[in-house]
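Asker: Only the shape, not the letters, is given here:
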């Protein structure tokens, strides 16, 4: 009794498993759903999708969505896109949205955008509803040396044709920032920029900053402008401090050269005094040599001494008169 009950349970379980396997590999319900939706796909193709590791549900639902939206989608192309790693549902959503918005988007472009890593459905939505990008604060200096800090709002629309290979939002922000810096830098005074901030938008828009990007710039609006530092005055102050340091260094150099020259002159004076003393020391030797050689007699020596004494006496007599003259 127990063995027959166990056998019955095993047969029922095996039958259920076999039925599940049959329904899994032969999705009759999905085939009937496609049939009533006027999507032509055979039951054999659904079975082969299972063997090709392609979920039939994704392909069938994509074809039904396209059929109801009036689009002609091909099973082979959808399978190929799925096997290539694409998002079939996102591509079909994007095609339906583009068709309703009268946007020229082909299946080849949509799949290429999807395989490039971009969200093609979001791109279509951005083409219908433009996106506003806020730029970070951009600092620039006018010709009068006053720094201005500007913030802008960039309204962009996705360019479907440029989504593959086109630059992203970072490039747009960088180009807009560069245009703001160039526009402010070319202004003669910061007051001109504050009075006419729309002049920045006109200059930036005229440069065609959206070329080569995945977006089309619709407008650039200056949201806020603040006055920053007086860069010109700071540069002049720094230059004056640098000139002062250079002048001080040159003055110190001249002072050091003057001190060195003074020391050289003192050394030269000492050298000349030494030479005089050396020359005076040679006089007694010369006189002694003259006595020995007979060129100088004793009377000549006394005459010379008398002349020296007479000279000293005259100098001593003349000095008091000089002092009196100086006092007067």
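Answerer: Thanks, I have it. Remember, it's a predicted structure, so these values are computed and weren't measured experimentally.
Asker: use CA for all of it now, contacts and neighbours both
Answerer: Fine.
Asker: gap between the two ends of stretch 122-141?
Answerer: For stretch 122-141, the first-to-last residue distance is 38 Å (CA to CA, to the nearest Å).
Asker: I'd like the next helix or strand past the helix or strand hosting residue 258.
Answerer: Taking DSSP states H and E as the criterion, residue 258 maps to helix 231-293. Of the helices and strands lying after helix 231-293 in sequence (DSSP H and E), the nearest is helix 298-327.
Asker: okay, the angle between that following helix and helix 231-293?
Answerer: 150 degrees (axes from the mean of the first three to the mean of the last three CA atoms, to 10 degrees).
Asker: Against residue 168, how distant is the most centrally placed residue in the chain?
Answerer: Centroid check for the chain by CA atoms, centre = their mean gives residue 174 as the closest residue, at 9.5 Å. From residue 174 over to residue 168 the distance is 10 Å, taken as CA to CA.
Asker: try residue 25
Answerer: Using CA to CA, residue 25 is found at 44 Å from residue 168.
Asker: So which of those two has more stuff around it?
Answerer: residue 25 (17 against 14; other CA atoms under 10 Å).
Asker: Setting aside sequence neighbours, what's the nearest residue to the more buried one?
Answerer: residue 47 (5.5 Å; CA to CA, 6 or more residues apart in numbering).
Asker: need the contact list for that neighbour.
Answerer: Taking CA atoms under 8 Å, 6 or more residues apart in numbering, we find residue 47 in contact with 25, 26, 27.
Asker: hold the first one in mind and look at this next one:
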């Protein structure tokens, strides 16, 4: 008998747990006390659809207490089933209403489903955010390199959060504007004297168009002097000109050496022809002796003339060399 009572009690407890799981009675009472009209059947259907009824009810209570209109249970449930964050959306709507920011439920859910933090966006609209740019390097017209750092104060643009560009685009545009401003300056001293001229020029370009932010101000935090790029370029150009001149001189020297070798070859060829002609001389003399055109005395006189010529050349050789 006692065992039967225990089993019956366990069964009743299990049935009560199942009943209160599918029929969140206390959650329904909490909603009714808070002024939110929702039926037990709707809560049961949420359980069946795998929708956390506590999340939906808490969001409805928060919206009701904040005086938000147009936020219904069906809308919240549909947003949850679409993969959105119901609590952040309601928090963002409440914050926007308190700050007098025009933000509707459809816009908030669209921002949330786009992957952006809608609650953080509302906070950024109320409290602007300061973004520090990385060091931006630019060269003025006088060839001096400047390294600038800027601080960009931005505010979230609620209407551009869906499809608008993010922080990276803003930083890239600001960096491009700084480079353009410094590059158009005649001297780096002008930039150092008036750094606010960079901010004014960059702001006039409307860099926040098409982005999810509204640029409030651009402040130059620091400017440092880098290298003398103009002088370095001139040195590199001079070195390049020097290398070209050396290459041309080497080319002319090689051509002169080649011409010299060609002249030496021609001289050797002329000597060979002289030697060849001298080799024919004895034959001619023999032919002259045989024909009687050259006598023995003529031969001796020729030898004497040759000996005198050699003697004169020997005596006059050092003077000619000098």
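Answerer: Structure received. From a predicted model like this one, the values you see are computed outputs, not experimental measurements.
Asker: Pull up the aligned stretch in structure 1 for stretch 198-207 of structure 2.
Answerer: Under TM-score structural alignment, stretch 198-207 of structure 2 corresponds to residues 200-209 of structure 1.
Asker: residues of that stretch that come out buried?
Answerer: Buried residues in stretch 200-209 of structure 1, counted by 16 or more other CA atoms under 10 Å: 200, 201, 204, 205, 209.
Asker: and of those residues, the nearest to residue 229 of structure 1?
Answerer: Closest approach to residue 229 of structure 1 among these (CA to CA): residue 200, at 20.1 Å.
Asker: Count the residues that sit near the equivalent of residue 235 of structure 2 over in structure 1.
Answerer: Aligning on TM-score structural alignment places residue 235 of structure 2 opposite residue 237 in structure 1. Neighbourhood size, residue 237 of structure 1 [other CA under 10 Å]: 12.
Asker: How much space separates residue 237 of structure 1 from residue 244 of structure 1?
Answerer: Separation of residue 237 of structure 1 from residue 244 of structure 1 (CA to CA): 11 Å.
Asker: joint contacts of the two?
Answerer: By CA under 8 Å, 6+ apart, no residue touches both residue 237 of structure 1 and residue 244.
Asker: Kindly confirm my reading that residue 36 of structure 2 is in a strand.
Answerer: No. If the criterion is DSSP: H, G, I helix; E, B strand; the rest coil, then residue 36 of structure 2 is coil and not within a strand.
Asker: which residue packs closest to residue 139 of structure 1, ignoring adjacent ones?
Answerer: Leaving out its chain neighbours, the residue that sits closest to residue 139 of structure 1 by CA to CA, 6+ apart is residue 149, at 4.3 Å.
Asker: One more: residue 175 of structure 2?
Answerer: Leaving aside its sequence neighbours, residue 175 of structure 2 sits nearest to residue 136 (CA to CA, 6+ apart; 6.1 Å).
Asker: thought the one you found was touching residue 180?
Answerer: No. At 11.0 Å, residue 136 of structure 2 does not count as touching residue 180 under the criterion of CA atoms under 8 Å.
Asker: In contact with the residue nearest to residue 175 of structure 2, which residues?
Answerer: 147, 148, 149, 175, 178, 179.
Asker: Could you report the neighbour count for the residue mapped onto the first one from structure 1?
Answerer: For residue 147 of structure 2, the aligned position in structure 1 is residue 149, judged by TM-score structural alignment. The number of residues packed near residue 149 of structure 1 is 19, by other CA under 10 Å.
Asker: picking up where we left off before, from residue 188 of structure 1, how far out is the residue nearest to residue 139 of structure 1?
Answerer: Applying CA to CA to residue 149 of structure 1 and residue 188 of structure 1 gives a distance of 16 Å.
Asker: got it, and residue 247 of structure 1?
Answerer: 33 Å.
Asker: Tell me which residue of structure 2 lines up with residue 171 of structure 1.
Answerer: Residue 171 of structure 1 maps onto residue 169 in structure 2, by TM-score structural alignment.
Asker: Neighbours of its match, how many?
Answerer: When neighbours are defined as other CA under 10 Å, residue 169 of structure 2 has 16 of them.
Asker: Let me know the closest of the contacts of residue 47 of structure 1 to residue 95 of structure 1.
Answerer: Of the contacts of residue 47 of structure 1, the one sitting nearest to residue 95 of structure 1 (CA to CA) turns out to be residue 27, at 26.8 Å.
Asker: count of residues packed around the closest one?
Answerer: 19.
Asker: for the stretch 51-200 of structure 2, what spans make up the strands?
Answerer: 129-132, 136-139, 144-156 (DSSP state E, counting those that start in this stretch).
Asker: Export these as JSON lines, with columns for distance to residue 10 of structure 2.
Answerer: Output for the strands of the stretch 51-200 of structure 2, formatted as JSON lines (distance: least, CA to CA, whole Å):
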{"stretch": "strand 129-132", "distance to residue 10 of structure 2": "58"}
{"stretch": "strand 136-139", "distance to residue 10 of structure 2": "73"}
{"stretch": "strand 144-156", "distance to residue 10 of structure 2": "57"}
